[in-house]
Every structure is written in structure tokens, then in C-alpha cells.
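In: can't give you the sequence, but here's the structure:
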């Protein structure tokens, strides 16, 4: 169940891990991204679907 149309299910997000490091992800609701601090990557969430592909991730500075 989602929070509303086009929104992401928080329980699902809590079960995801970084595909690169297998570490925890933090959710940035404003940017609609899942952040892997260890890998320095931000994985986008598009139309409520997390895109967990390293080549689609944005590198963090």
C-alpha cells in the first residue's frame, strides 16, 4: 500500500539495501531518492518505483 497516488510505500523502502554495498539506504522524500552514504550514490525513485541500478544512480559529492 502506498501513501497516495504516485507515492512510495515506506515499508518497502525499509527492506531495500544498496545493490553495490548491501548496506542501509536512507530515504530523501524531497528529492525522491534512496541514498547510500557508503557507496556515495543516490538511487532515483520514479513514479513510486525505486530504480536500484548502479548505472542509474547519481554520484554524491
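Out: Arrived safely, thanks for sending. Owing to the predicted nature of the structure, the values given are computational and were not obtained by experimental measurement. Numbering: from 1, shown residues only.

In: Could you use CA atoms for every contact and neighbour count after this?
Out: Noted.

In: Tell me if I'm right that residue 38 and residue 26 touch.
Out: No - in this structure, residue 38 is not within contact of residue 26 by Cα atoms under 8 Å, at 10.9 Å.

In: So for those two, which residue has more residues nearby?
Out: Higher neighbour count among residue 38 and residue 26: residue 26, with 16 against 13, using other Cα atoms under 10 Å.

In: try this one side by side with the last:
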């Protein structure tokens, strides 16, 4: 789990919206963009090119 203070300042790099932690996939999800940003070695990878699309 990421630090609470870090979670408060992280934002989606695409839309600048809020992200939330997805425990099942161990990533950060932006509901607006339907993207999930991976977390590798406890470091969020906030790059649009690295994000996985959640839309069908």
C-alpha cells in the first residue's frame, strides 16, 4: 500500500483527476480516463504510455 500523503498528491497525468488504489491489480486507477497505472517496486509509474486501459 502506498503512503497516504503520497496518495493525496498523486493525480492522473492525462486528465489531472484523482486516482485511487486498486488492491486486486496493485495499480492506481483513474475512473475518468478508465486507465490503471502500474506500481512497480512500491513506486507508481505515472506515465500515460505505461497505463492499462480498463474500458472494453
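Out: Okay, I see it. These numbers come from a predicted model, not from an experiment.

In: Could you pull out the strands in structure 1 for me?
Out: Using DSSP state E, the strands of structure 1 run over residues 26-28, 33-36, 41-46, 49-50, 58-59.

In: want to try JSON lines for those, with distance to residue 10 of structure 1 as columns?
Out: What follows is those, written out as JSON lines (distance: least, Cα to Cα, whole Å):
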{"stretch": "strand 26-28", "distance to residue 10 of structure 1": "9"}
{"stretch": "strand 33-36", "distance to residue 10 of structure 1": "11"}
{"stretch": "strand 41-46", "distance to residue 10 of structure 1": "12"}
{"stretch": "strand 49-50", "distance to residue 10 of structure 1": "11"}
{"stretch": "strand 58-59", "distance to residue 10 of structure 1": "21"}
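
In: Most tightly packed of these?
Out: strand 33-36 (a mean of 23; mean count of other Cα atoms under 10 Å).

In: how about it, aligned to which bit of structure 2?
Out: Mapping strand 33-36 of structure 1 onto structure 2 (TM-score structural alignment) gives residues 27-30.

In: For that stretch, what is the distance to the chain centroid?
Out: Remark: stretch 27-30 of structure 2 is offset 3 Å from the chain centroid, using Cα atoms, centre = their mean, to the nearest Å.
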